[in-house]
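>>> Please work out how this folds:
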Amino acid sequence: MNRIRIGIGIKKKKLRIEDKTIKIIPAVACLVSLLITGCGAKNKINTSTIFAMDTVMQLEIQGDEELLREAEDHIRDIESELSVTSSDSEIGKINSDKSGKLSKDGTKILKEALKICDMTEGSLDISVYPVLKEWGFTTGEYRVPTDDELKELVANVGFNRIGAEYASDEECNVSIEDNMQIDLGSVVKGYTGSDVAAFFREKGVTSGLINLGGNVECIGTKPDGKPWRVAVKSPFEDSKSDVLGVIEASDTAVITSGGYERFFEENGEKYWHIIDPKTGRPAKSGLISVTVIGKNGTVCDGLSTALFVMGKEGAEEFYKKYGSGENGIDAFELIMVSDDKKVYLTEGVNTIFSLAPEYSDLKVEVIG
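Model prediction:
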């Protein structure tokens, strides 16, 4: 009899958005919501906690509390427009009718997502949704598909077969083949974080933190002028600590993908939700965690998945070509953790990231 173990935190998704598990450090260890010096009103941060995109989200700003309400409404608008499981959403109608229109947010996200799909040569592919469903990662009904099932499903995966005609920057006509379905869940929370941060900045907010289920976006610094401190979750099963290390961040997005986020085990083998679009199977690249740090949340979100699929060598080559932001994609930095417990840092993050004391013995290599 098969024995199945489900990864902690897995639940059925009303809106399938990839879970990113960067955590905010607890109070004594620098919980960002409490990292405010002094007790005066000038340093007060207004906080909002909402449930959207099937996850708990926290918004914290030094500014007018009414701005939080407006941001909440915007997040829910994006959710209703792009939910892959809602037949009434723009994405739902495209998947059902095989053609349809995307409005402003969907158009921006699709354009950026297809660009990342192309640059990563399909390591990110927004048409892999039917494969995820077959594994049960979108329904909670977990199973290992047969080789024949995967072969048939993978034959219908191909971002380059998605038709996209941009009527403007705020409208796009989309068409897909009969056996295809698309899903923007691999990038939508990254986009939403950066979009909400831009809204706050336009309204004069200079200090704040947006945590969309672990996708972290920092606005400026803490009110005392010090960087926000964001913890990267440990990806190890035998964790000495929940926190692998700490990033000192300001005006940037910090997004992680890891095999520990959502998985199930059957007959002693672990199957996680990060799928290699070329094989239809969970990506076994030698990496167990990829954190991407940069100004563009959509890019960071998409690359955290794509580079996990690529593996260390592919990700390093991609970084050396595109990480500077000079070759068609916004600049980014990386923290990668391998299954043999090595940590790889790119030069730009080496000075702002430090391992937790419990992991000070890990081997760290800096990628130039």
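>>> C-alpha from now on. contacts and neighbour counts both.
Noted.
>>> tally of neighbours for the closest residue to Ser234 other than its chain neighbours?
Distance criterion C-alpha to C-alpha, 6 or more residues apart in numbering; nearest residue to Ser234, sequence neighbours excluded, is Leu244 at 4.3 Å. Around Leu244 there are 23 other residues, counting by other C-alpha atoms under 10 Å.
>>> Helix or strand for Leu244, just tell me which one.
Assigning secondary structure by DSSP states H and E places Leu244 in strand 243-249.
>>> which residues are in contact with that strand?
23, 25, 218, 221, 227-235, 352-356, 359 (C-alpha atoms under 8 Å, 6 or more residues apart in numbering).
>>> which residues does the nearest residue to Ser48 once chain neighbours are set aside contact?
Leaving out its chain neighbours, the residue that sits closest to Ser48 by C-alpha to C-alpha, 6+ apart is Leu59, at 5.1 Å. By C-alpha under 8 Å, 6+ apart, the contact list for Leu59 reads Thr47, Ser48, Thr49, Leu68, Gly208, Leu209, Ile210, Asn211.
>>> Filter those residues down to the ones in strands?
Counted as lying in strands by DSSP state E, out of those, are Thr47, Ser48, Thr49, Gly208, Leu209, Ile210, Asn211.
>>> For the comparison step, fold the sequence that follows:
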Amino acid sequence: MRRILISLIFVSSIFVFFLTRKNSIEYEISGQTMGTIQYNVKYISEEKRISKSDLDSILINFNNIFSTYIPNSEISIVNESEGRIKVSKEFGKLITESNIIYKLTDGMFDPTVGPLVNDWGFGPGNFEKLPSKQRIQELLQYVGFDKISYEDGHLHKKFKKSYIDFSSIAKGYAVDLIHDYLKSKNIENTYIEIGGEVRVSGVNKDGNNWVLGILEPSFDKKINLSATVSLANMALATSGNYMNNYYVDDSLFFHTINPKTGLPAYTNMLSASVFSSNCLSADAYATAFMAMNFIESKSILDSSSDLLGYIIYKEKGEVKIYISDELKPYIRIVEKTNSN
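Model (predicted):
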């Protein structure tokens, strides 16, 4: 079943192409969301069907629900509340989906890790100093998705100090919302990217699969491609500790926090690019894999019918690449050139 599903995802664009190529034009809309994050949307159509204001309206509503940087957003209000709290349908969906992934990753994907992320200097507010061991233990008692529950449109927090932060899947879920909106307008050939998380459907303007790039991990901020991948009807999200980190003296601290230890996750993973039928799942598992080691990440990929991976990791000091078998025909490794 897994092989059949993946094959359908990659080859269905062939049939869409013959139905849509005639008189089609590529339209492109770009802008900003979630503060300074860039978004880019392309769609193939015989005529212009949506405007930038249509997309901005969806994203503004999204921020008003999920942004921890907006004091009166729904999530900010939830984080200041305790007991039983009525939440929106959108909020409930992320709680439900997060709980599923929390269990499947043995707690390594955990949106309640927010207080620790903030104390390590990767959240809103000014970073002053590294958290002490005592402070980490104090915060850990409020971390854990098992400390909250959701039923009948209501969230229940066991502790008022439990803090929910969906930033690790926010971009992925926003991509899915834009995808669903375009689909509701009968737009079948689309490319949606928010802050590097991507979902594509159908074909590009040339009638071919969409071609996406996967970056090499680079701590010096150099932008080099590790590979390109040809996709249709699939989402891609990449996470890597090289993307958000800082030094204190000679020590490097990563933004991925292990929700069980409260410490930055130091594993043999360099980057995780996850492919799924939806961007929320791709985003969540890419995040979780960076808190896990390669063997643990590969085990989840192997057992899933909806996930594929392109993993860059270290083994005995050597950088290695793992590619899911079903993905290999669509991946092109970028050859390295020596620069003088």
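>>> Drop anything exposed from the ones in strands among the contacts of Leu59 of structure 1.
Thr47, Ser48, Gly208, Leu209, Ile210, Asn211 (16 or more other C-alpha atoms under 10 Å).
>>> Can you tell me, leaving aside adjacent residues, what's nearest to Gly63 of structure 1?
Val205 (5.8 Å).
>>> Identify the residue of structure 2 aligned to that neighbour.
Alignment note: Val205 of structure 1 maps to Ile187 in structure 2; criterion TM-score structural alignment.
>>> and its match, which of the three is it?
coil (DSSP: H, G, I helix; E, B strand; the rest coil).
>>> The residue nearest to Gly63 of structure 1 contacts Glu65, doesn't it?
No: between Val205 of structure 1 and Glu65 there is no contact under C-alpha atoms under 8 Å: 11.0 Å.
>>> In terms of neighbours, single out the busier of these two.
Val205 (18 against 14).
>>> residues contacting that one?
So Val205 of structure 1 contacts Ile61, Gln62, Gly63, Ile219 (C-alpha under 8 Å, 6+ apart).
>>> Including neighbour count, secondary structure and distance to Ile288 of structure 1, could those residues go into a markdown table?
As requested, these are arranged in a markdown table below (neighbours: other C-alpha atoms under 10 Å; DSSP: H, G, I helix; E, B strand; the rest coil; distance: C-alpha to C-alpha, whole Å):
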| residue | neighbour count | secondary structure | distance to Ile288 of structure 1 |
| --- | --- | --- | --- |
| Ile61 | 26 | strand | 33 |
| Gln62 | 22 | coil | 36 |
| Gly63 | 21 | coil | 38 |
| Ile219 | 26 | strand | 28 |
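>>> Shared with structure 2, which of those?
Retained in structure 2 by both residues aligned by TM-score structural alignment, their matches' C-alpha atoms under 8 Å are the following of the contacts of Val205 of structure 1: Ile61, Gln62, Gly63.
>>> Identify the residue nearest the counterpart of the second one in structure 2 in space, chain neighbours excluded?
By that I understand Gln62 of structure 1. The alignment partner of Gln62 of structure 1 in structure 2, by TM-score structural alignment, is Ile44. Leaving aside its sequence neighbours, Ile44 of structure 2 sits nearest to Glu26 (C-alpha to C-alpha, 6+ apart; 4.5 Å).
>>> Report the contact partners of the most centrally placed residue in structure 2.
Geometric centre of structure 2, nearest residue: Asp283, 2.2 Å, by C-alpha atoms, centre = their mean. By C-alpha under 8 Å, 6+ apart, Asp283 of structure 2 lies in contact with Ser168, Ile169, Lys171, Gly172, Glu197, Leu236, Ala237, Thr238, Ser239, Val274.
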